[in-house]
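> Turn this into a structure:
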Amino acid sequence: MTSGFEKLDERQRVLVAAWLPGAEVVRDLSWDLVGTTVLKVVHGGERYVVKAGDELDRQMARWWASLILVGLIYGLR
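Prediction:
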């Protein structure tokens, strides 16, 4: 991976490398107010947003819980 991923912890960098090998950071969209990192990346000609939180970031847990709930309600898998 190219630079720009230094805000992610080691576990998060490993996951991004596995899911989006060779991805390049285009822009850091993080606000640097809380422990959330938001990176706009390019991989295989497609654009993605990588969002990761630190151990104190409770917003990420609520966000994932809502996505899981929506998936269960609508039968998304």
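> From now on I want contacts and neighbour counts done on CA atoms only, so please keep to that.
OK.
> What segments of the protein are helices?
With DSSP state H applied, the chain shows helices at 10-19, 58-74, listed in chain order.
> Sequence B follows; please return its structure for comparison with A:
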Amino acid sequence: MNSMMEKMMSMMMKPEDMPEMMNMMMDKMFSEMSGEDRIQFMSTMMPKCMDMIFAELDDDSREKVARDFMGRMSDKMEDQL
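Sure thing, here's the model as predicted:
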């Protein structure tokens, strides 16, 4: 029984695998959407995701994350202009 549990645990995703797995999932999901669907998804989900992230942070951390995120988004948008 114990070896079965160990085998199951070893097959589960490890935290260090999460970013790669999330990227693969997002790539698959976005590749199946139209451009309009992607825009709608991002404009709907981004605020919800940010609200969940900010709810877990203290004021100082929230400001740091917001500034970092705004910098990244600003750089991306500026590249398009």
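> TM-score for the pair, please.
Superposed pair, TM-score by TM-score structural alignment, normalised by the length of the first structure: 0.33. Supporting alignment: 35 aligned residues with a Cα RMSD of 3.3 Å.
> For the helices of the first structure, give me CSV that also has mean neighbour count and distance to L39 of the first structure.
Formatted as CSV, those follow (neighbours: other Cα atoms under 10 Å; distance: least, Cα to Cα, whole Å):
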stretch, mean neighbour count, distance to L39 of the first structure
helix 10-19, 13, 11
helix 58-74, 12, 15
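> mind putting the ones you listed in JSON lines, distance to V25 of the first structure included?
Below are these laid out as JSON lines (distance: least, Cα to Cα, whole Å):
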{"stretch": "helix 10-19", "distance to V25 of the first structure": "11"}
{"stretch": "helix 58-74", "distance to V25 of the first structure": "21"}
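> Out of those helices, which is closest to V49 of the first structure?
helix 10-19 (10.8 Å; Cα to Cα).
> thinking again about what came up before, and of the helices of the first structure, who's closest to V50 of the first structure?
So among the helices of the first structure, helix 10-19 is nearest, using Cα to Cα, at 8.0 Å.
> helix or strand for F54 of the second structure, which one?
Using DSSP states H and E, F54 of the second structure sits in helix 35-55.
> list the buried ones in that helix?
Within helix 35-55 of the second structure, the residues scored as buried using 16 or more other Cα atoms under 10 Å are F54.
> Check stretch 23-37 of the second structure too.
Going by neighbour count (16+ other Cα under 10 Å), nothing in stretch 23-37 of the second structure comes out as buried.
> Other residues contacting that stretch?
R38 (Cα atoms under 8 Å, 6 or more residues apart in numbering).
> ends of that stretch, how far apart?
By Cα to Cα, to the nearest Å, the extent of stretch 23-37 of the second structure from end to end equals 18 Å.
> quick one, strands of the second structure?
In the second structure, no strands are defined using DSSP state E.
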